[in-house]
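Peer 1: what follows is a predicted protein model with its sequence.
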Amino acid sequence: MPLKDQIKNYARKLVEDRPDTAALRKMVRSRKPLMLRFADDGIIPNNSQLPVLHYRGAVALPKNFNPGTVIDTLFESNGWGRSWRDTVYDFVHYHSQIHEVVGVAKGRAKIECGGIKGRIVSVKPGDVLVLPAGTGHRLIDASRDFLVVGAYPESGTYDECTDMRERRYAAKRIAKVRKPNKDPIFGKGGPLTKAWRRKA
């Protein structure tokens, strides 16, 4: 994530009204995620070990708080930081050294997961997508007001891969990315910790 985006978001956090832990708990809805699996398609490495998790309507966004602030605070409270607020890139890319979570604060969109041979997912406010390292993704279509909050777990290094020639080397890095300790919405014991349990 570019340094300017980190600085901009940090400055925003200093002045915005953020919900406390009790208020956040009331905004989280119990949801079982839809799990989407994508194998290496010869262009995008994806992550054959860990599924993409799509939580539909997992966050109730009240009118008395900025929706971006709610999602940002929720992710941060569960150890997913280095956040940003924007849209999703409209070109295929993936991260080979870190997992990513994206929560929809405003608007609607169609996001392609798994690369051009993957699947298009429709998202709306309160939806959350957890993308394991290596998962190709891009924006296909969106409303004008579309806004997401993205964040990353504590371990891992942000990178952005777009050159498909490095796929073989990226696959080796993806295999080494550590599994996060907490689900970005539900924390310890959340669905991610079970769905992303690696087989020995």
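Peer 2: All right, it came through fine.
Peer 1: please make it C-alpha for all contacts and neighbour counts, starting now.
Peer 2: OK.
Peer 1: show the residue spans covered by the helices in the chain.
Peer 2: In the chain, the segments counted as helices under DSSP state H are 3-15, 21-27, 67-77, 167-175, 191-195.
Peer 1: and here is the other one:
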Amino acid sequence: MPTEDLTLPLGGPVPNNPQPVRLSRAALKGQTPAQIETHLRERGWTNAWRDGIYPFHHYHSTAHEVLVIARGQARLTLGGEGGPQVEVGEGDVLVLPAGTGHKNDGSSPDLLVIGAYAGGREWDLCRPEETDVEAARERIGRVPDPECDPISGEAWVEAGGNSSR
């Protein structure tokens, strides 16, 4: 399955991560929310939730996050203010390494996102204007790589992830 890797700039008010965002189009299309949660759980991505995506720039410094668009569509900005925008729709899967900025810039009324975290790690909510970015970078550096890719279940490095930070 083709995956788009999006490398984001480092060093700004949103730390981002040397590992790219991975976007897999329609990878889980046609699955119910319960099926998506089971799929992710079987691959070690737990602590799941169902909702939308915040309409403000934010990131998580304590966990890698996967977002699956279960229903609807959205336009997201990645990496912080001025970052690239992506359009996502049903079945699309975004893997956001710890520190990756993301924001919902508009979505359909029926948007439903399933989110989960590698290894079920607890997540924090960091907003660039409210967070000490240097302390966040230290936390990000301590987040272990995921064991498995949330789509294929392959070992992280074999699935295209890397452990360079």
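Peer 2: Structure received. Treat the numbers as computed from the prediction; the structure is a model and nothing was measured.
Peer 1: just give the TM-score of the two.
Peer 2: Taking TM-score structural alignment, normalised by the length of the second structure as the basis, the two superposed chains have a TM-score of 0.92; 164 aligned residues with a C-alpha RMSD of 1.8 Å.
Peer 1: could the helices of the first structure be laid out in a markdown table, adding mean neighbour count?
Peer 2: Below are these laid out as a markdown table (neighbours: other C-alpha atoms under 10 Å):
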| stretch | mean neighbour count |
| --- | --- |
| helix 3-15 | 12 |
| helix 21-27 | 13 |
| helix 67-77 | 24 |
| helix 167-175 | 17 |
| helix 191-195 | 17 |
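Peer 1: of all those, which lies closest to Gly114 of the first structure?
Peer 2: Closest to Gly114 of the first structure of those is helix 167-175 (C-alpha to C-alpha; 13.7 Å).
Peer 1: related to what we said a few turns ago, got the helices of the first structure as a markdown table, with distance to Asp41 of the first structure columns?
Peer 2: Putting those into a markdown table (distance: least, C-alpha to C-alpha, whole Å) gives the following:
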| stretch | distance to Asp41 of the first structure |
| --- | --- |
| helix 3-15 | 31 |
| helix 21-27 | 38 |
| helix 67-77 | 30 |
| helix 167-175 | 10 |
| helix 191-195 | 22 |
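Peer 1: out of those helices, flag the one nearest Pro51 of the first structure.
Peer 2: helix 191-195 (7.4 Å).
Peer 1: check contacts around the residue nearest to the spatial centre of the second structure.
Peer 2: Geometric centre of the second structure, nearest residue: Leu96, 2.8 Å, by C-alpha atoms, centre = their mean. Going by C-alpha atoms under 8 Å, 6 or more residues apart in numbering, Leu96 of the second structure touches Pro20, Val21, Arg22, His64, Glu65, Val66, Leu67.
Peer 1: how many neighbours does whichever residue in the first structure pairs up with Gly119 of the second structure have?
Peer 2: Aligned by TM-score structural alignment, Gly119 of the second structure pairs with Glu154 of the first structure. Neighbourhood size, Glu154 of the first structure [other C-alpha atoms under 10 Å]: 18.
Peer 1: isn't Glu154 of the first structure right up against Gly79?
Peer 2: Yes. With contact defined as C-alpha atoms under 8 Å, Glu154 of the first structure reaches Gly79; the gap is 6.2 Å.
Peer 1: one step back: distance check, the residue nearest to the centre of the second structure against Pro109 of the second structure.
Peer 2: Distance of Leu96 of the second structure to Pro109 of the second structure, computed by C-alpha to C-alpha, to the nearest Å: 23 Å.
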